[in-house]
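Participant: Here you go, sequence then predicted model.
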Amino acid sequence: MAVLSAEWASTLVELPTLTFHHALLPLSIFSALHGIRVSMAYRQAIEAAAAQSLKDGSSPPKPTRVPWGQALLSVLAMSLGGGFSASILLGMPPSWLGSNVVVPTYALSFFLIQYTFVYDLIVQTIPPAVLDPLLIVADGSLRALTITKLGVDGSRMRFAADAGKGGMVQSEPWFAMLLLGMIAGSGGGMWADVLKLKSHQWTLSATPGWAKEATWDMKAALISAFFYAASTSPQFYGLMNRDTAGAALTSTGGLLETQDAKAMTMLLLCSLLLGKQADQSSGVFTGLVKSFTSKAEALSSASLKKSKKSRQEDEDESVELNKIDKEDDDSYSSLRQRRRKEDDDLVVEDDEEEEVKKGGRGRKKSVASKKKKEPSPSPVPSTSTPTRSTRLRRAPRQEL
């Protein structure tokens, strides 16, 4: 059953074989992009390890570069490790041994990224939103072709049994197809984890990470291998199409044509890898949003605490001012009472002075009448002099 047209399927399958120039530079464009991706990831891992050693204070600190031979072997193992492992398990020589351009293409990409300005130029000029999908599509396309041609079809060819009686399709090696398809699509990352290739010193890992939990590359490769094997398996097609008696129909083909199945597998694997990259990017964006939100919450809480503190200070200050005002009012009222008492005292003194004045005038009149009635030979000075209060009047109270 054809899903895509034969021309579209053939064009999509033959796309990874494009070269820069068939005569002057017969290097695969997709292989160069794949080598650039692996070399960039390796360089970033080595620089991160060196920065971590400097942060930890290890003596001497790890350098940002490793010997070129070690670095080149690490990049080649991660780039070609999947096909190499599947070929060894099938007892066949790796296909890149018979090619004159595969290893030189990856080596050239490695030297351009490690020892020239190409790495800085790529990082500074091409945004990650464009660079990452481009490299992932090239990587996924090459992996899909390795899974289909070597992992699944290679297992069928290697373990094919002789045709049985009646033209019935014999059992296919499903275990080999799925296992070798997964290894062909993710073997490079598995070797990098086993030998710790992304470090300054190669060491054999006691327990690889993929043994504890399968990586996303392994899962994507396994799903792609199952899709291609199921869509091109005559046995699976026979199980899906039974007659009324329940017997499997004889068939020499599968659900999809071979070219269609390869093209669909390429699209499937690229979609899975791009989905993982988008999930990681959204995780980074979510982390940035969470960090920004936490900082904003910290700032808002700090401002809230500051406003509460200032409000408390204002309340304390208002209490102090009210207290001072109350004290002032008390002192003012006591001062008023004192002034009122002083005024009352002044009024009493004035009354006493008036009485004293009146008494002195009465005495003077009685003495004068006595003098008229009884004249004396010599005037006797009066011993009672009018007394005047020598107490000074206070200044009039000023208004507070």
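Facilitator: Good, I have the coordinates.

Participant: Only C-alpha atoms from now on, for both contacts and neighbour counts.
Facilitator: Will do.

Participant: Strands of this protein, residue ranges please.
Facilitator: In the chain, the strands defined using DSSP state E lie at 19-21, 25-28.

Participant: Give me the buried positions along the shortest one.
Facilitator: Of the residues in strand 19-21, Thr19 count as buried by neighbour count, 16 or more other C-alpha atoms under 10 Å.

Participant: What are the contacting residues of it?
Facilitator: Contacts with strand 19-21, where a contact means C-alpha atoms under 8 Å, 6 or more residues apart in numbering, come from 25-29.

Participant: of these, closest to Gly83?
Facilitator: Ser28 (16.9 Å; C-alpha to C-alpha).

Participant: Quick check: the closest one vs Ser79, distance?
Facilitator: Ser28 is 14 Å from Ser79, where distance means C-alpha to C-alpha, to the nearest Å.

Participant: what about those two, which has more around it?
Facilitator: Neighbours were counted for Ser28 and for Ser79 using other C-alpha atoms under 10 Å; Ser79 has more, 25 against 21.

Participant: where's the more buried one relative to Gly362, distance?
Facilitator: 140 Å.

Participant: Next: Phe159.
Facilitator: The value you get for Phe159 to Gly362, if C-alpha to C-alpha is used, is 159 Å.

Participant: So for these two, which sits in the more crowded spot?
Facilitator: Between Phe159 and Gly362, counting by other C-alpha under 10 Å, Phe159 is the more crowded of the two (14 against 11).

Participant: What sits closest to that one if chain neighbours are left out?
Facilitator: Leaving out its chain neighbours, the residue that sits closest to Phe159 by C-alpha to C-alpha, 6 or more residues apart in numbering is Pro173, at 6.7 Å.

Participant: give the contact list for the one you found.
Facilitator: 155-156, 159-160.

Participant: Most widely separated two among these?
Facilitator: Of all pairs in the contacts of Pro173, the most separated under C-alpha to C-alpha is Ser155 and Ala160 at 7.9 Å.

Participant: who has more neighbours, those two?
Facilitator: Neighbour count, other C-alpha under 10 Å: between Ser155 and Ala160, Ser155 has more, with 26 against 13.

Participant: Go ahead and confirm that one touches Leu179.
Facilitator: No: checked against C-alpha atoms under 8 Å, the pair Ser155 and Leu179 is beyond contact range at 9.7 Å.

Participant: shared neighbours of these two, anything?
Facilitator: Shared contacts of Ser155 and Leu179, defined by C-alpha under 8 Å, 6+ apart, are absent.

Participant: Return the distance of the residue nearest to Phe159 relative to Arg143.
Facilitator: Pro173 is 21 Å from Arg143, where distance means C-alpha to C-alpha.

Participant: Kindly report the same for Asn322.
Facilitator: Computed as C-alpha to C-alpha, the Asn322 to Arg143 distance reads 82 Å.

Participant: And Ala2, by the same measure?
Facilitator: Going from Ala2 to Arg143 by C-alpha to C-alpha gives 23 Å.

Participant: Show me which of those two is the more surrounded one.
Facilitator: Neighbours around Ala2 and Arg143, counted as other C-alpha under 10 Å, are more numerous at Arg143. The numbers are 27 against 13.

Participant: residues contacting that one?
Facilitator: By C-alpha under 8 Å, 6+ apart, the contact list for Arg143 reads 184-185.

Participant: ok, structure two:
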Amino acid sequence: MTEAVSALSGFAPAQQLAAEMPRLLGSQWTCGGHAAAVPIGVFSTLHALRTAYEVRKGVQMGGRQPLFQEVFAMLTFALGGGILTALLLGRAQPWLEDSVTVPLYAAIYLLMARAPGDVVYRGLRRLSPVSDVFLASACGLMRGYGVTAAGVDLVRKTMKGQPVADSLVAWIVIGTVLGSGGGILDDVVQFSRRSWTLRTPTMLRGAPLDVKVSFLATVGYIFTTHAWSFAEHAPGFPLAPLLDRALALVPHLTEQEAQLLAGLFCSAVLGTAAQVDAARYAAAERAAAARALAKKTDESVSDGESESVSGGESDSEDDVDSE
């Protein structure tokens, strides 16, 4: 069987970028040209910074919580996809398999919430919406590669030989959950609220953007790489030959090219959404500041009236005494 030709075979820059991107996403901070003593990824740091920033924005508007509770909420958002994926596949929790992830994310939230002068959070707010869009776009790029290489390929390659490795449902579910698990957990258990409570997930009434983006990136990766065919994985499925002919019409991409497109798709959508959300948050901040100012003014007026009444009563008493 001849190997299918990639639809991007004539675009050398795109192929070079696709080949280089995994190395870029895995790059680590260096000091003086030498690798850092602690292996900390650049994009992992950006992801932690963006998650901490979004959690801080939420509690800033909804009411601050105890520090440990805020850190726990941040870790849930940041690591929720990996947590749910490991539970579904019966694997060890990925955040337990290294000594860097949890300390890194917790430390960045401490900087976001307790830095002297609140310099980190105030700096990002001053740079908004540029900061919002940049962090969301970087995390979107990381998410695109996560749902494909760490999601779909985790099932079909790493777990090859097990029944789940040949399940299209497993590929799609794991890819989608890996990209949006933190939001799913918060939707069900309300980790970001002061009081946690189980509730019917709102995503059952309408999937949030994170879920939609992760789902589309996962499905796009599966079908553009032609990783699935009914003849190979489900030959007894009704209309399998017809469905395979329909899938053959999808333009073919190599795995690296499909991962690049998935990353660019997630980055573009989440970056655009971040710009819209930044405008809404800024408007909410201004409204909250206006309410606080109005309340302070009302209290000042009230205090002034009280003092005036008190002074009037004192003058009346003085007049009576003089008479």
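Facilitator: Right, received. Where do you want to start? Every value quoted in this text rests on a predicted model; they were computed, and no experiment measured them.

Participant: re earlier: could I get the contacts of Pro173 of the first structure as JSON lines with distance to Asp329 of the first structure?
Facilitator: Converted to JSON lines, those look like this (distance: C-alpha to C-alpha, whole Å):
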{"residue": "Ser155", "distance to Asp329 of the first structure": "104"}
{"residue": "Arg156", "distance to Asp329 of the first structure": "107"}
{"residue": "Phe159", "distance to Asp329 of the first structure": "109"}
{"residue": "Ala160", "distance to Asp329 of the first structure": "111"}
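
Participant: Give the buried subset of the contacts of strand 19-21 of the first structure as a ChimeraX selection command.
Facilitator: Buried subset of the contacts of strand 19-21 of the first structure, written as a ChimeraX selection, criterion 16+ other C-alpha under 10 Å:
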select :27,28,29
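
Participant: Dump the contacts of strand 19-21 of the first structure into CSV; add distance to Thr17 of the first structure as well.
Facilitator: Below are these laid out as CSV (distance: C-alpha to C-alpha, whole Å):
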residue, distance to Thr17 of the first structure
Leu25, 13
Pro26, 10
Leu27, 9
Ser28, 6
Ile29, 8
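
Participant: burial count for the residue lying closest to Ala248 of the second structure once chain neighbours are set aside?
Facilitator: Distances taken as C-alpha to C-alpha, 6+ apart place His226 nearest to Ala248 of the second structure, at 7.7 Å, with adjacent residues excluded. Neighbourhood size, His226 of the second structure [other C-alpha under 10 Å]: 19.

Participant: counterpart of His226 of the second structure in the first structure?
Facilitator: Applying TM-score structural alignment, one finds that His226 of the second structure aligns to Ser233 in the first structure.

Participant: I'd guessed that match sits against Thr258; true?
Facilitator: No: if you go by C-alpha under 8 Å, Ser233 of the first structure and Thr258 don't touch, sitting 9.9 Å apart.

Participant: what range in the second structure does stretch 321-333 of the first structure sit on?
Facilitator: Aligned using TM-score structural alignment, stretch 321-333 of the first structure spans no residues in the second structure.

Participant: which of the residues in that stretch are buried?
Facilitator: Judged by neighbour count (16+ other C-alpha under 10 Å), stretch 321-333 of the first structure contains no buried residues.

Participant: can you check stretch 155-166 of the second structure too?
Facilitator: Applying 16+ other C-alpha under 10 Å to stretch 155-166 of the second structure flags 155-156, 165-166 as buried.

Participant: got the contact list for Ile172 of the second structure?
Facilitator: Contacts of Ile172 of the second structure (C-alpha under 8 Å, 6+ apart): 152, 215, 218-219.

Participant: out of those, who's nearest Ala231 of the second structure?
Facilitator: Val219 (18.4 Å).

Participant: who's in contact with the closest one?
Facilitator: Ile172.

Participant: Would you quantify the distance from it to Leu17 of the second structure?
Facilitator: According to C-alpha to C-alpha, Val219 of the second structure and Leu17 of the second structure sit 22 Å apart.

Participant: What of Arg286 of the second structure?
Facilitator: Counting by C-alpha to C-alpha, the gap from Arg286 of the second structure to Leu17 of the second structure is 42 Å.

Participant: just Asp98 of the second structure next, same as before
Facilitator: From Asp98 of the second structure across to Leu17 of the second structure, the span is 29 Å (C-alpha to C-alpha).

Participant: likewise Thr51 of the second structure?
Facilitator: Distance from Thr51 of the second structure to Leu17 of the second structure, counting by C-alpha to C-alpha: 27 Å.

Participant: So these two - more neighbours on which side?
Facilitator: Set Thr51 of the second structure next to Leu17 and count neighbours by other C-alpha under 10 Å: Thr51 wins out with 24 against 14.

Participant: What lines up with that one in the first structure?
Facilitator: In the first structure, the residue matched to Thr51 of the second structure (TM-score structural alignment) is Val38.

Participant: Would you check that its match makes contact with Ser79?
Facilitator: Yes: if you go by C-alpha under 8 Å, Val38 of the first structure and Ser79 touch, sitting 6.7 Å apart.

Participant: all helices of the first structure, in order?
Facilitator: Along the first structure, counting by DSSP state H, helices occupy 6-14, 29-56, 68-90, 102-115, 118-125, 128-146, 153-158, 174-195, 209-212, 216-232, 234-240, 258-373.

Participant: Can you give me the buried ones in the second one?
Facilitator: Taking 16+ other C-alpha under 10 Å as the basis for neighbour counts, the residues of helix 29-56 of the first structure that come out buried are 29-40, 42-43, 45-47, 49-51, 53.

Participant: That helix - contacts with which helices or strands?
Facilitator: Contacts defined by 3 or more C-alpha pairs under 8 Å, 6 or more residues apart in numbering; DSSP states H and E place helix 29-56 of the first structure against helix 68-90, helix 102-115, helix 128-146.

Participant: how many degrees apart are it and helix 118-125 in direction?
Facilitator: When axes from the mean of the first three to the mean of the last three C-alpha atoms, to 10 degrees is applied, the directions of helix 29-56 of the first structure and helix 118-125 differ by 90 degrees.

Participant: got a list of what Ser95 of the first structure touches?
Facilitator: Contacts of Ser95 of the first structure by C-alpha under 8 Å, 6+ apart are Gly83.

Participant: From Thr146 of the first structure, how far off is it?
Facilitator: For Ser95 of the first structure, the distance to Thr146 of the first structure - C-alpha to C-alpha - is 10 Å.

Participant: any residues in contact with both of those two?
Facilitator: Contacts common to Ser95 of the first structure and Thr146, judged by C-alpha under 8 Å, 6+ apart, are Gly83.
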